[in-house]
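**Q** pasting the sequence and the predicted model now:
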Amino acid sequence: MPELPTNETVPQRITVLGAGSWGTSFAKVLADAGRDVTMWARRAELAEEIAERGSNERYLPGVRLPDSLHATSDATRALDGADAVVLAVPSQTLRANLSGWLELLPDSGPLVSLAKGVELGTLKRMSEVIVEVTGVDERRVVVVAGPNLAREIAREQPSAAVLACTDHERAVSIQRASFNEYFRPYTHTDVIGCELGGSCKNVIAMACGVAAGLGYGTNTMATLITRGLAEIARLGAKLGADPLTFSGLAGVGDLVATCSSPLSRNRTFGERLGKGESLDQAQQATGGQVAEGVKSCSSIRELANEQGVDMPLTDAMHRLCHDGRSPRQVGAELLGRAKKPEWD
């Protein structure tokens, strides 16, 4: 395995809080990279399954987890002696969960965010929520972004990711902690751009799913992905992101993967809506897992309106999910928008 720079201590004892598909996959990545990993699961029976049988069949069926991966439903035990903490809970529950863990978190070391979303009400990115709730310096927060379909990573298919932190050396420390034979992490300092890319792509993936459900083909998908990237970049520019971020793994990379794959919950959810199913029926099709775009379309839309940024696809998904519009209605409204140059 290639060597990475050794300019910061690598966290050895890492706690992953959350045992969904992405949390479990990232825990496996860390364990396969040689770290001592303990997972926290809300349900005791799931923690027992991971610890004793080396599996998480609900979220990662058929995947064998490393014997070195530990699990518990006791947060105090999970966090005891942790050098780094990975936050792997849904974006809209992050604040409440963090508040409950506040007294247990270590006084130093990275806090790594896997959540991708913009918080309803506050319109804060996940790193901002972490800083606000915990009071830690923003330089302790590392954001994971990129084309990270959990099942493919858990099956050890070659994948890459971006680790973003305003303190580059801290991003490097998590890079070294997670680098293994199938998972190649890159570092970045543009936390804003990486978080926006990860949040907004869920909404665009829902739009692509709707189009698939309506029976539309490759031209439509390419149009949605490209125009989706354009509106994400507009919002990013307004909020101070580096435009180049959206050309990389956290932008177009994550967007293409999430919009194209049947493993994407958001795309699957959108496809069910496109076929005429209700929100509840579409949610059941994702196996009870959270399709982040359903709520994020509202918070991102509100953030865009606050910043004076035009995001028509995000607005369309909000109207479909929350205003009672049908898939064909929002499609017609998008096609009927005023004509303009591509880059306006």
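**A** Nice, I can see it.
**Q** only C-alpha atoms for contact and neighbour calcs from this point on.
**A** Noted.
**Q** list the contacts of the spatially most central residue of the chain.
**A** Centroid-nearest residue in the chain: residue 116, 3.5 Å away (criterion: Cα atoms, centre = their mean). Residue 116 is in contact with 90, 91, 126, 195, 198, 199, 292, counting by Cα atoms under 8 Å, 6 or more residues apart in numbering.
**Q** pretty sure the last one contacts residue 117?
**A** Yes - shown here, residue 292 and residue 117 form a contact pair, counting by Cα atoms under 8 Å, at 6.9 Å.
**Q** mind telling me what element the closest residue to residue 316 other than its chain neighbours is part of?
**A** Excluding the flanking residues, the one nearest residue 316 by Cα to Cα, 6 or more residues apart in numbering is residue 330, at 5.7 Å. Element membership of residue 330, judged by DSSP states H and E, is helix 327-335.
**Q** before we move on, back to that, and for residue 292 and residue 117, which residues touch both?
**A** residue 91.
**Q** about what we covered before: need the contacts of residue 116 in TSV with distance to residue 186, neighbour count and secondary structure, can you?
**A** Formatted as TSV, the contacts of residue 116 follow (distance: Cα to Cα, whole Å; neighbours: other Cα atoms under 10 Å; DSSP: H, G, I helix; E, B strand; the rest coil):
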residue	distance to residue 186	neighbour count	secondary structure
90	23	19	coil
91	23	24	helix
126	20	26	helix
195	15	28	helix
198	15	28	helix
199	19	25	helix
292	24	23	coil
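**Q** what comes up buried for the helix holding residue 330?
**A** 327, 330, 331 (16 or more other Cα atoms under 10 Å).
**Q** same check, this time on stretch 233-250
**A** Neighbour count says stretch 233-250 has 233, 234, 235, 236, 241, 242, 245, 246, 248, 249, 250 buried, by 16+ other Cα under 10 Å.
**Q** for stretch 101-119, same thing?
**A** Counting neighbours by 16+ other Cα under 10 Å, stretch 101-119 gives 105-106, 109-119 as buried.
**Q** mind checking which of the residues you listed are in helices?
**A** Among those, none falls in helices (DSSP state H).
**Q** just curious, which of these is nearest to residue 203?
**A** residue 117 (9.9 Å; Cα to Cα).
**Q** all strands for this structure, in order.
**A** Assigned by DSSP state E, the chain shows strands spanning 13-17, 36-40, 70-72, 84-87, 111-113, 141-145, 159-164, 183-188.
**Q** structure B:
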Amino acid sequence: MITVLGAGAFGTSLAISLARTGQPVTLWARQSAEAMQAARENTRRLPGAQLPDSATVIGALSDIPADGPILLAVPMQQLRRFLAENSTTLAKRTLIAACKGLDLSTHLGPVETIRTILPEAQPALLTGPSFAADIAHGLPTALTLACDDPALGKALQEALTTPNLRIYRTSDTTGAELGGALKNVIAIACGACIGEGMGDSARAALMTRGFAEMQRLALRRGALPETLTGLSGFGDLALTCTSELSRNYRFGLALGRQEAFDSSITVEGVATANAVVAWAKELEIDMPICSAVAALSSGTYSVTEALQALLSRPLKEE
């Protein structure tokens, strides 16, 4: 029995993929649970993808199964409050975060947030290059399961693998957290670059130098180099910086084109950029692209001004 908390596009897609194996899956929806259960479809977030018969949608958190792993498909900036508000229900459970980013107040990633709020829980993280629609429609996708308990990590890897969802595992939760968080910031920069009409060569440069920034911060925090070059780092960066299915990339496109962006859409890279700027200052780490994205997102810089600031930096070895 697997439970998914959060019926956004990604949570729904995970529930669909897992339920296709025939195992019972419970999907908790904050709103419209009865309508989704009746329609067998998340018409708002993931239209056209049918929920298998073994998936059950519920609206009361108190009704979740008493055992089995729980996937937390809630936005990163809401995770800390969600855990605190539901601590009695979640305190001693196996909790797999299915969100990316850094908490703007604490600068912690999802695994560390779980450890801080619910120290008796068993935390893990599911991350990597993936779009909800691909998973929901059965397209092949590979993800990383990060868990510092090897035995639990192996059990979760087996439980979450489906015919279209291949799970790799690592014990490096720090690297997996930071790879999934920082790539969103670089995706905003790449979207702004293309939106402004700077071209693919400029985007390639931003991706490459952005990846160097990701490594710089993650390795300083104790991450393993191979984690950053894997699915949760470079793999996720490559996908997010090149596709308009990425919310962060689309947000960057809107910035570059000077267009309005739907404020109801979660763009984790904005909060992460601000958290990274503060964190990098404390650690005395140079993060120019992340700093430029924070300034762009707040309106302090235009895309042209941000590019000029990056190009005017002192020349250096790669």
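**A** Arrived safely, thanks for sending. All figures in this text were calculated on a predicted structure; none of them were measured in a lab.
**Q** save the buried residues of stretch 101-119 of structure 1 as TSV, and put in distance to residue 300 of structure 1 too.
**A** Output for the buried residues of stretch 101-119 of structure 1, formatted as TSV (distance: Cα to Cα, whole Å):
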residue	distance to residue 300 of structure 1
105	29
106	31
109	30
110	27
111	24
112	22
113	19
114	18
115	15
116	12
117	8
118	6
119	9
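**Q** show me what contacts the residue nearest to residue 316 of structure 1?
**A** Counting by Cα under 8 Å, 6+ apart, residue 330 of structure 1 has contacts 316, 317, 319, 320.
**Q** how about it, what's its partner in structure 2?
**A** Taking TM-score structural alignment for the superposition, residue 330 of structure 1 sits opposite residue 306 in structure 2.
**Q** against structure 2, where does stretch 163-182 of structure 1 fall?
**A** The aligned range for stretch 163-182 of structure 1 is 145-164, by TM-score structural alignment.
**Q** quick one: buried residues of the matching stretch?
**A** In stretch 145-164 of structure 2, counting by 16+ other Cα under 10 Å, buried: 145-148, 153-154, 156-157, 159-162, 164.
**Q** thought residue 23 of structure 1 was touching residue 16?
**A** Yes - assessed by Cα under 8 Å, residue 23 of structure 1 is found in contact with residue 16 at 6.8 Å.
**Q** find residues that contact each of the two.
**A** What both residue 23 of structure 1 and residue 16 touch, as defined by Cα under 8 Å, 6+ apart, is the set 87, 88.
**Q** neighbour count winner among those two?
**A** Legend: neighbour count by other Cα atoms under 10 Å for residue 23 of structure 1 and residue 16, higher for residue 16 (28 against 24).
**Q** can you pull the contacts of the aligned partner of the more buried one in structure 2?
**A** Matched to structure 2 by TM-score structural alignment, residue 16 of structure 1 sits across from residue 4. Going by Cα under 8 Å, 6+ apart, residue 4 of structure 2 touches 11, 14, 15, 25, 26, 27, 28, 70, 71, 72, 73.
**Q** can you pick the most crowded of those?
**A** residue 15 (31 neighbours).
**Q** what is the equivalent residue in structure 1 for that residue?
**A** So residue 15 of structure 2 corresponds to residue 27, using TM-score structural alignment.
**Q** wait, its match touches residue 35, no?
**A** No - using Cα under 8 Å, residue 27 of structure 1 is not in contact with residue 35, being 9.2 Å away.
**Q** which neighbours do these two share?
**A** By Cα under 8 Å, 6+ apart, no residue touches both residue 27 of structure 1 and residue 35.
**Q** now find how far off-centre stretch 278-293 of structure 2 is within its chain.
**A** 20 Å (Cα atoms, centre = their mean, to the nearest Å).
**Q** ok, now stretch 91-105 of structure 1?
**A** With Cα atoms, centre = their mean, you get 17 Å for stretch 91-105 of structure 1.
**Q** and the contacts of that stretch?
**A** 75-76, 79-80, 85, 87, 89, 115-120, 126, 129-130, 133-134, 292.
**Q** residue in structure 1 matching residue 116 of structure 2?
**A** Checking TM-score structural alignment: residue 116 of structure 2 goes with residue 132.
**Q** then residue 89 of structure 2?
**A** In structure 1, residue 89 of structure 2 lands on residue 104 (TM-score structural alignment).
**Q** how far away is that match from residue 76 of structure 1?
**A** Plainly put, residue 104 of structure 1 is 6 Å away from residue 76 of structure 1 if you go by Cα to Cα, to the nearest Å.
**Q** how about whatever residue of structure 1 lines up with residue 217 of structure 2: what's its closest non-neighbour residue?
**A** Taking TM-score structural alignment, residue 217 of structure 2 has residue 235 as its aligned residue in structure 1. Distance criterion Cα to Cα, 6+ apart; nearest residue to residue 235 of structure 1, sequence neighbours excluded, is residue 309 at 6.1 Å.
**Q** so what corresponds to that neighbour in structure 2?
**A** So residue 309 of structure 1 corresponds to residue 285, using TM-score structural alignment.
**Q** how close does that match get to residue 291 of structure 2?
**A** Taken as Cα to Cα, the span from residue 285 of structure 2 to residue 291 of structure 2 is 11 Å.
**Q** which of the two has more neighbours?
**A** A count of neighbours by other Cα under 10 Å puts residue 291 above the other of residue 285 of structure 2 and residue 291, at 20 against 15.
**Q** pretty sure that one sits against residue 277.
**A** Yes - taking contacts as Cα under 8 Å, residue 291 of structure 2 lies within contact range of residue 277: 5.8 Å.
**Q** which ones are touching the equivalent of residue 196 of structure 2 over in structure 1?
**A** Alignment note: residue 196 of structure 2 maps to residue 214 in structure 1; criterion TM-score structural alignment. Applying Cα under 8 Å, 6+ apart to residue 214 of structure 1 gives the contacts 271, 274, 275, 327.
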